[in-house]
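> one predicted model, sequence on top.
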Amino acid sequence: MSGADVDRLEPTPEWVGDEVAAERFPSPEDIRAALLPEEAPDFDAAYEAALVAARKTLHLDELRHVLRAWRRVALMTEQDPDAHRRTLATIAEVQRTGRSRPGSVSWNDLKAELGL
């Protein structure tokens, strides 16, 4: 059964860590508890928006997508909180200044280098 389990609601994991993350953080409560305190409001907003979408559409796709994405963040945070904090700081700096970090390459350049 490729791409979905028997109820055709849960897609096959797209990232090798998705299965580990789903086992480690099975509930929204578990996900939120693993996040850095500064990320909890972003999780809360994304989760609430996904619940609203589920109520309106009667589909769980958006909710599943949000939980999968935040499980990934929770797993990365749990594995190396300091590295995750550095990543967040880098993102904030790039957003604040509008400039890429020294030594970084654009997505288009990276794809070309990889032959994609």
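That came through, no problem.

> CA atoms for contacts and neighbours, from now on please.
Fine.

> where along this protein do the helices fall?
Taking DSSP state H, the helices of the chain run over residues 18-24, 28-34, 40-57, 61-79, 81-97, 107-114.

> those into CSV, with extra columns for mean neighbour count?
Shown next, in CSV, are the helices of the chain (neighbours: other C-alpha atoms under 10 Å):
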stretch, mean neighbour count
helix 18-24, 16
helix 28-34, 16
helix 40-57, 15
helix 61-79, 19
helix 81-97, 13
helix 107-114, 10
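
> nearest residue to residue 84 in space, please, no chain neighbours.
Of all residues not flanking residue 84 in the chain, residue 77 sits nearest, at 5.7 Å (C-alpha to C-alpha, 6 or more residues apart in numbering).

> check it against this one:
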Amino acid sequence: MSYDYAKQRGWIVPFTGNLTVTRDDEGKIFRCGDTANVTVTISNDLPEGFNCGFVMYNTGTITLAASPHVVNRSAKTALSTQYQTGSIMVMQRTGGNFGVVADIEYLTGGDFA
């Protein structure tokens, strides 16, 4: 599968600037082309098993930030070198039914430090 095909299908999503990951981003790979540092916020609407990936494709840094009721259990939050890659996976979700805010726990993998 070519990069252009994956990009057209929405699987690889180029971005610059800050970003918020939502449930609509399941399975996507976010490719950051920013030379500045960016913040990726993990929202609390993600389902258990949700996963997505990140690639720092330029010279900035991607830093993960948690919304309220979101906990990064691996505590690794940054891709700070060009071409580093990493992913997140939601491992647990509690609450969130009938207007109750969900509590999300996720892990990071790859080059996150």
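In hand now; what should we look at? Keep in mind that this is a model prediction, so the values were computed, not measured.

> TM-score for these two?
With the length set by TM-score structural alignment, normalised by the length of structure 2, the two chains reach a TM-score of 0.23; 51 aligned residues with a C-alpha RMSD of 5.3 Å.

> the residue nearest to residue 84 of structure 1 and residue 88 of structure 1: what is the separation?
Per C-alpha to C-alpha, to the nearest Å, residue 77 of structure 1 is found 11 Å from residue 88 of structure 1.

> if we can go back for a sec, go ahead and confirm the residue nearest to residue 84 of structure 1 touches residue 32.
No - counting by C-alpha atoms under 8 Å, residue 77 of structure 1 does not reach residue 32; the two are 11.0 Å apart.

> what do the two both touch?
Common contacts of residue 77 of structure 1 and residue 32, defined by C-alpha atoms under 8 Å, 6 or more residues apart in numbering, are absent altogether.

> what about residue 105 of structure 2, which helix or strand?
Counting by DSSP states H and E, the element that carries residue 105 of structure 2 is strand 103-110.

> show me what counts as buried in that strand.
Neighbour-count burial for strand 103-110 of structure 2 flags 103-108 (criterion: 16 or more other C-alpha atoms under 10 Å).

> other SSEs contacting it?
For strand 103-110 of structure 2, the packing partners by 3 or more C-alpha pairs under 8 Å, 6 or more residues apart in numbering; DSSP states H and E come out as strand 70-72, strand 85-94.
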